[in-house]
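Trainee: Pasted the sequence and its predicted model underneath.
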Amino acid sequence: MVELLKKLFEQRQRDITVILLDDSKPDEDNSYRINPNGLIGLILGISGVFAVIVALLFMLTPIGSLLYSNDDAEIRAQILEVTNRTMALEDSLRQRDLQLQEMKNIIRFSVDTTLTPDERFMSMGDENAPFTSPDILASERMENLEQFSQNEIIFSNIFKATPDFPARYPVKGTLTRRYLPGQDHFGMDIATKDREPVINVADGSVINSSWTINNGYIISVQHSDGLVSTYKHLATVSKREGDLALRGDILGETGNTGVLSTGPHLHFEIWKNGVPQNPEKYLIK
């Protein structure tokens, strides 16, 4: 066979006569005239058609899926992993959008939070109530006033007399927004420089010293006569709950803290027996 192919290749430029002999029929002479180039072209053509048929079989019939099942499984696994990651990313983005929307709603629609004084402090400033000595007061109300230091209560008489008002402004600055209860603004805003000292307006005791997302650092001081003063948007605080706060003490420093703040300022409130008051009536420049 190899010799035949070799001869055909050597004689490819000339026509060749092929004689077929049948031993059972010696009288018959079957001869054919062929061109080697044409024969080679015919063989290549048949091979190409066969290759196309095989390729179509792999592409259009289950035969191909059987041969490439492993590769397909790996690809499907990769696609599934990418899909899961995409879904997780979409969930994260959705949660982020919800959080941003909540922050926008707070900034656009929320107002400064209000303070409802604790009922346990109401009677402290009642002038008609009989005064109880500090020792008896400490023993009777120790359960409700655990945050206060016993020594501080014993050595203070801050709740005996009416607070000394009017007082000076708690911070140096410019009044930028007044008391507007109709707009749920229960205090006054004083624009200041950053880190200005905030001064306590009257003797009392700190009942709240904390951080809130809306108002930053907050300090509330309980005075006698049922009065409570509140200072918001502080950058730092220098008093803790239970500390005595005398008039003129530094409670902290102004800042631009909390999502409701648009610049360094102090939001100042005064409440009496749970009712908001106009702070300007208690202050003098």
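Mentor: Cool, the structure landed.

Trainee: Only C-alpha atoms from now on, for both contacts and neighbour counts.
Mentor: Noted.

Trainee: Report the contact partners of residue 169.
Mentor: Residues in contact with residue 169, defined by CA atoms under 8 Å, 6 or more residues apart in numbering, are 199, 201, 283, 284, 285.

Trainee: Would you map the helices across the stretch 101-250 of the chain?
Mentor: 134-140, 150-154 (DSSP state H, counting those that start in this stretch).

Trainee: what's the closest of those to residue 45?
Mentor: helix 150-154 (108.2 Å; CA to CA).

Trainee: quick one: buried residues of the closest one?
Mentor: 150, 153 (16 or more other CA atoms under 10 Å).

Trainee: Residues contacting it, please?
Mentor: Contacts for helix 150-154 (CA under 8 Å, 6+ apart): 134, 135, 138, 243, 244.

Trainee: among the residues you listed, who's most crowded?
Mentor: residue 244 (22 neighbours; other CA atoms under 10 Å).

Trainee: let's bring in a second one:
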Amino acid sequence: MKFINKLKKVKNYFVLIIPDQSSSETRSRKLSLSKIIGILLGYTLLISFLGYVFFSVTPIGNLFFPKTKTFSEQEIAKINELNSRMLFLSKELENLKSTNEKLRNAIILGDSSVIESLNVKDTGSLKKKAGGNILSVIKYLFFPEEGSEEKIDYFIKPVNGFISRGFNTDKGHIGIDFVVKVGSPVYAAANGYVVFADYTSRDGYMMIINHTNDYITVYKHCSILLKKIRDRVFQGELISLSGNSGEITTGPHLHFEIWKQGQPINPKNVFSNK
């Protein structure tokens, strides 16, 4: 009650404004204290409004009051999805780097000089007459010095299946496709050394074998690789199981290629079991 009574007494106070210099026409202004408070309050609100507009519209406001971005649930979900994609692409890039490095090693191992150095370290010679599966292994184990200069005259089919797509360089198909069930045995087409055996995103589980006389055979879309890099294989030896791996496969099959001196050739022309 005392505070209210004091406010009522304030209404009885007035402010008299008199000019500093006396003049013939001296004017005075008589303002009540409540009116002065109202004027000051109005100016304060006006300045506050103008300041708010100035700092919110112009870029200067960001210098003094930086805005914090708030994201909706959809935006957060999209950001998380982008982060997942970036992590996936980063892993894919690392896999590609690893695959490229292994392919470089395969090319190096495919060089004839390197193959010769491998032969020197081995107890026998790779260059044996292709006798097929067990017979060639027995010859190698018991007669390691026989036939120091092997020339590959023919290759055997790597799988028991029918050819669904033939060799056609005009359409970019530089090998042949054998339709087989997943898990069917895949055999080495000739004696040689494994120079690549790993997974690639495009061709799935793939193996490359280097042979004498500048031949290379390629086996793609396998499900399991049973040999590793630098392993020695014999013609007719089990090297992998067929599958449906990789991005460019259209179904369970084995894609098989033969290269001669860096150029793809039609495997049907050199198959012994046509």
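Mentor: Nice, thanks for sending it over. The structure presented is a predicted model; accordingly, all values stated were derived computationally and were not measured.

Trainee: if we can go back for a sec, mind picking the two most distant members of the contacts of helix 150-154 of structure 1?
Mentor: 135 and 243 (17.7 Å).

Trainee: hang on, the earlier thing: can you lay out the helices of the stretch 101-250 of structure 1 as a markdown table showing distance to residue 89 of structure 1?
Mentor: Below are the helices of the stretch 101-250 of structure 1 laid out as a markdown table (distance: least, CA to CA, whole Å):
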| stretch | distance to residue 89 of structure 1 |
| --- | --- |
| helix 134-140 | 57 |
| helix 150-154 | 55 |
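
Trainee: nearest to residue 83 of structure 1, of the ones you listed?
Mentor: With CA to CA, the closest approach to residue 83 of structure 1 among these belongs to helix 150-154: 63.3 Å.

Trainee: which residues in structure 1 does the longest strand anywhere in structure 2 align to?
Mentor: Ranked by residue count under DSSP state E, the longest strand found in structure 2 is strand 215-225. Mapping strand 215-225 of structure 2 onto structure 1 (TM-score structural alignment) gives residues 227-237.

Trainee: show me where the stretch 51-200 of structure 2 has strands.
Mentor: Taking DSSP state E, counting those that start in this stretch, the strands of the stretch 51-200 of structure 2 run over residues 162-165, 176-179, 185-187, 192-200.

Trainee: deepest of those, which one?
Mentor: Most buried of the strands of the stretch 51-200 of structure 2, by mean neighbour count (mean count of other CA atoms under 10 Å): strand 192-200, with a mean of 23.

Trainee: Give me the angle between it and helix 112-121.
Mentor: Counting by axes from the mean of the first three to the mean of the last three CA atoms, to 10 degrees, strand 192-200 of structure 2 lies at 120 degrees to helix 112-121.

Trainee: Provide the aligned range in structure 1 for strand 192-200 of structure 2.
Mentor: Alignment of strand 192-200 of structure 2 against structure 1: residues 204-212, by TM-score structural alignment.

Trainee: Return the mean post-superposition distance for the matching stretch against structure 2.
Mentor: Stretch 204-212 of structure 1 differs from its equivalent in structure 2 by a mean of 2.8 Å after superposition (mean CA distance after the TM-score superposition for structure 1).

Trainee: ok, and what's touching that stretch?
Mentor: In contact with stretch 204-212 of structure 1 (CA under 8 Å, 6+ apart) are residues 158-159, 217-224, 237, 239-247, 258.

Trainee: need the contact list for residue 178 of structure 2.
Mentor: Residues counted as contacts of residue 178 of structure 2 (CA under 8 Å, 6+ apart) are 159, 161, 162, 163, 164, 165, 253, 254, 255, 256.

Trainee: Now check the fifth one against structure 1: what is it aligned to?
Mentor: Structural correspondence for residue 164 of structure 2 with respect to structure 1 (TM-score structural alignment): residue 176.

Trainee: Relative to residue 257 of structure 2, how far out is residue 271 of structure 2?
Mentor: 12 Å (CA to CA, to the nearest Å).

Trainee: out of these two, which sits in the more crowded spot?
Mentor: Neighbours were counted for residue 271 of structure 2 and for residue 257 using other CA under 10 Å; residue 257 has more, 21 against 15.

Trainee: so when I look at that one, I'm seeing a helix, right?
Mentor: No: checked against DSSP: H, G, I helix; E, B strand; the rest coil, residue 257 of structure 2 lies outside a helix; its state is strand.

Trainee: Map it across to structure 1 for me.
Mentor: By TM-score structural alignment, residue 257 of structure 2 lines up with residue 269 in structure 1.

Trainee: quick one: contacts for its match?
Mentor: Contacts for residue 269 of structure 1 (CA under 8 Å, 6+ apart) come out as 186, 187, 188, 229, 230, 231, 276, 277, 278, 279.

Trainee: Just among the residues you listed, which is most surrounded?
Mentor: residue 187 (28 neighbours).

Trainee: For that residue, which non-adjacent residue is spatially closest?
Mentor: Take residue 187 of structure 1 and drop its neighbours on the chain: the residue closest to it by CA to CA, 6 or more residues apart in numbering is residue 269, 4.3 Å away.

Trainee: what does residue 109 of structure 2 give?
Mentor: residue 195 (5.9 Å).

Trainee: Distance of the one you found relative to residue 165 of structure 2?
Mentor: Distance of residue 195 of structure 2 to residue 165 of structure 2, given as CA to CA: 26 Å.

Trainee: The residue positioned nearest the centre of structure 2 and residue 249 of structure 2: what is the separation?
Mentor: Nearest residue to the geometric centre of structure 2 (CA atoms, centre = their mean): residue 92, 2.2 Å. As judged by CA to CA, residue 92 of structure 2 and residue 249 of structure 2 stand 19 Å apart.

Trainee: Does residue 162 of structure 2 touch residue 253 like I think?
Mentor: No: counting by CA atoms under 8 Å, residue 162 of structure 2 does not reach residue 253; the two are 9.9 Å apart.

Trainee: residues shared between the contacts of these two?
Mentor: Listed as contacting both residue 162 of structure 2 and residue 253 by CA under 8 Å, 6+ apart are 178, 179, 180.

Trainee: All set now, cheers.
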